[in-house]
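Colleague: okay, structure incoming, though there's no sequence with it:
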């Protein structure tokens, strides 16, 4: 079971589909970091995000992709 499926399912409605986009706060909860740290990851380009209207959103698979990159970097070192 992937991290994205575990964490993003937590935000899904009981009978609804899993979310495609997360708020920054939801992404921060998935990563177990604070909102400020999540915004710093977005600002640095480490965590993918996009603007929808005037709202910042994080693709539901982005937290898992960030963790996978960090693991790969750690193993390569």
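Modeller: Looks like it arrived, so ask away. Everything numeric in this text was worked out from a predicted model, so none of it was measured.

Colleague: okay, CA-based contacts and neighbour counts for the rest of this
Modeller: Fine.

Colleague: can you give me the helices in this protein?
Modeller: In the chain, the segments counted as helices under DSSP state H are 3-9, 24-31, 35-44, 62-76.

Colleague: another structure for you, compare them:
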């Protein structure tokens, strides 16, 4: 009997998300998204004047919220 293999890390469907897409992914309002960006808690990159949220930044923001809430979880799964 072989042991079950660990779950692979999630591969983002896309690498960059527009603000409206990040709002849906994080279930946050536009104003909260921009507050988090200004506070340095959610990172963005710019293509021209368009702010884009990297998939990695979304994951890091979720990880930050989990740490702040005291929830422990396995990041590899």
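Modeller: Yep, it's here. If you're wondering where the values come from, they're calculated on a predicted model, not measured in any experiment.

Colleague: state the distance from the spatially most central residue of structure 1 to residue 30 of structure 1.
Modeller: When structure 1 is reduced to its mean C-alpha position, the closest residue under C-alpha atoms, centre = their mean turns out to be residue 63, at 3.1 Å. Applying C-alpha to C-alpha, to the nearest Å, the value for residue 63 of structure 1 to residue 30 of structure 1 is 7 Å.

Colleague: can you name the residues that contact residue 18 of structure 2?
Modeller: 50-53 (C-alpha atoms under 8 Å, 6 or more residues apart in numbering).

Colleague: looking at structure 1, which of those hold up?
Modeller: Retained in structure 1 by both residues aligned by TM-score structural alignment, their matches' C-alpha atoms under 8 Å are the following of the contacts of residue 18 of structure 2: 51-53.

Colleague: using neighbour counts, trim those residues to the buried set.
Modeller: 52-53 (16 or more other C-alpha atoms under 10 Å).

Colleague: export the kept ones among the contacts of residue 18 of structure 2 to JSON lines and tack on distance to residue 66 of structure 2?
Modeller: Below are these laid out as JSON lines (distance: C-alpha to C-alpha, whole Å):
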{"residue": "51", "distance to residue 66 of structure 2": "25"}
{"residue": "52", "distance to residue 66 of structure 2": "23"}
{"residue": "53", "distance to residue 66 of structure 2": "19"}
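
Colleague: tell me which residue of structure 2 lines up with residue 44 of structure 1.
Modeller: Counting by TM-score structural alignment, residue 44 of structure 1 lines up with residue 39 in structure 2.

Colleague: and for residue 57 of structure 1?
Modeller: Per TM-score structural alignment, residue 57 of structure 1 is aligned with residue 52.
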